[in-house]
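> I would like the atomic coordinates for the input below:
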Amino acid sequence: MTESRDTCGRAHALTVISPVRAPWALFLEPVFALAQAVPALSRTARNLSFIHFAQWSLIRRIPVNGPPQHPEDLRYTHLLFASNFNGSWNQYIDAFSRILTLGMKVFWGSSYGFPGPIPTEPFKKYIRRNEFVPDHYYSAYPAATVTMIDSALSVEKEFRTLREIAADPDTTPEAFAASYRRFLTAVQRDL
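Reported below is the predicted structural model:
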């Protein structure tokens, strides 16, 4: 079975571009700046362990790629949402609409045709209409989820400490045994 172009192992890409109603573009810039300056405002999204990455941006013009292309200003500012995640597309959109309901209203409420995040079926149709499937998508760790990678990094950090204790010629077998038990206790959730 061949994976779709927006999938690499367990990871999936999502890119959505929607036109923004004129007055809302001015409102979104300070909202993005505030969300970046005050991490607590995006804590819920950051705590969703299946999300690798999520970014909102405003597009006002198409950059020039060289001749014969000419600069092009867009008629409307567009909202670009780019994300990578684990799990199915339906699970991801369901989580966004049910857990981040207010955020979806604030960000996509600015766009033409946005039906609201709840109920989820009209929201999913809206996302599908505005979604762009990439020509290519790559994940450095296609067999791993974000949770698996975080766990591996936690184990590796604790293991470095245990390795230093083991390498110390003054460490007694009893001291190493105690350190090993502490290591196992510290990483048991991540194994």
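> When you work out contacts or count neighbours from here on, use the C-alpha atoms and nothing else.
Noted.
> Can you name the element that comes right after the lengthiest strand in the chain?
Ordering each strand of the chain by length in residues (DSSP state E) puts strand 72-86 first. Proceeding N to C from strand 72-86, the next assigned helix or strand is helix 89-99, under DSSP states H and E.
> For the comparison step, fold the sequence that follows:
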Amino acid sequence: MASQPRRAALRPDVVGRVGMITVLTALMPLDALRLRVLFALTRRFPQLGGLGPLKSVYFTRWSVLTSLPYNGPPQVPERLGHGRLLWETVYSAPTEPYVEAFVHGVGSKVRRIWRRSYGFPGTGSVTALAGYIGELAIPGAHNWAAYPTATVRTVLAALDVAREHRYLVQAARTASPEEFAVLYRGFLDRRKGDL
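Next up is the predicted model:
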């Protein structure tokens, strides 16, 4: 009985609490065209795409490559036989839970994009997908994080607190001390998990 080839472990580039994964996959014939149409549609109709349910993503992008940039001599202009799909993501979470959330939160979108990449195992097994990503991952050339010790959730919570705090400052100018005390206690109750 032949054993399955062992997939590489998923090892992202990490800066503080921020992880970065870059993956390049080979596409089946004509799939570069299909993905370009899909990506054009999601730019026109953003509700078709998006990672709304994932609050740990700073940035993610899929790009279709059909040729390599030509930088002049001595480089030879080169076209890739089949298209390639480049996936770049920057996130704040441990890697395995991020891949799991990615599969469970937006698995249908992941399947729609990656399904015709050679070797794509699907999204039925988080372990298989993490192995596929680990096997094809490319070391990041650059990763910069404005807040490397903060997570996306921390930043979003801080923005929510700041927004509501501005309202409190305005209310303090017009409310009586008793009214403001009620508003302030309500603020603390709503935001206790964010403070």
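> rewinding a little: in the second structure, what residues pair with the longest strand of the first structure?
On the second structure, the counterpart of strand 72-86 of the first structure by TM-score structural alignment is residues 78-92.
> before we move on, back to that, and the longest strand of the first structure, what's buried?
Neighbour-count burial for strand 72-86 of the first structure flags T77, H78, L79, L80, F81, A82, N84, F85, N86 (criterion: 16 or more other Cα atoms under 10 Å).
> what's the closest of those to H136 of the first structure?
N84 (13.0 Å; Cα to Cα).
> For the closest residue to that closest one other than its chain neighbours, which three-state class applies?
With Cα to Cα, 6 or more residues apart in numbering as the criterion, N84 of the first structure has its nearest non-adjacent residue at 4.4 Å, and that residue is A13. Following DSSP: H, G, I helix; E, B strand; the rest coil, the label given to A13 of the first structure is strand.
> Map A13 of the first structure onto the second structure.
Using TM-score structural alignment, A13 of the first structure pairs with M20 in the second structure.
> Contacts only, for its match.
For M20 of the second structure, the contact set (Cα atoms under 8 Å, 6 or more residues apart in numbering) comprises P12, D13, V14, E88, T89, V90, Y91, G140, N143.
> at 7 Å instead, please
Contact partners of M20 of the second structure, counting by Cα atoms under 7 Å, 6 or more residues apart in numbering, are P12, D13, V14, T89, V90, Y91.
> now it: how far from H142 of the second structure?
Using Cα to Cα, to the nearest Å, one gets 9 Å for the distance from M20 of the second structure to H142 of the second structure.
> Okay, angle between the longest helix out of those in the second structure and strand 79-91 too, please.
In the second structure, taking DSSP state H as the definition, the longest helix is helix 152-174. In terms of direction (axes from the mean of the first three to the mean of the last three Cα atoms, to 10 degrees), helix 152-174 of the second structure departs from strand 79-91 by 50 degrees.
> Could you tell me how far the residue lying farthest from the centre of the second structure is located from V182 of the second structure?
No residue in the second structure sits farther from the centre than S176, which is 45.8 Å out by Cα atoms, centre = their mean. Taking Cα to Cα as the measure, S176 of the second structure falls 10 Å from V182 of the second structure.
> And the residue lying closest to I93 of the first structure once chain neighbours are set aside, how far from E131 of the first structure?
Spatial nearest neighbour of I93 of the first structure, excluding adjacent residues (Cα to Cα, 6+ apart): K124 at 6.8 Å. K124 of the first structure sits 10 Å away from E131 of the first structure, going by Cα to Cα.
> just A13 of the first structure next, same as before
Applying Cα to Cα to A13 of the first structure and E131 of the first structure gives a distance of 10 Å.
> Check the mean deviation of stretch 163-170 of the second structure from the first structure.
Compared with the first structure after fitting, stretch 163-170 of the second structure has a mean deviation of 1.8 Å; criterion: mean Cα distance after the TM-score superposition for the first structure.
> Would you mark the buried spots in that stretch?
Of the residues in stretch 163-170 of the second structure, those buried by neighbour count under the rule 16+ other Cα under 10 Å are L168.
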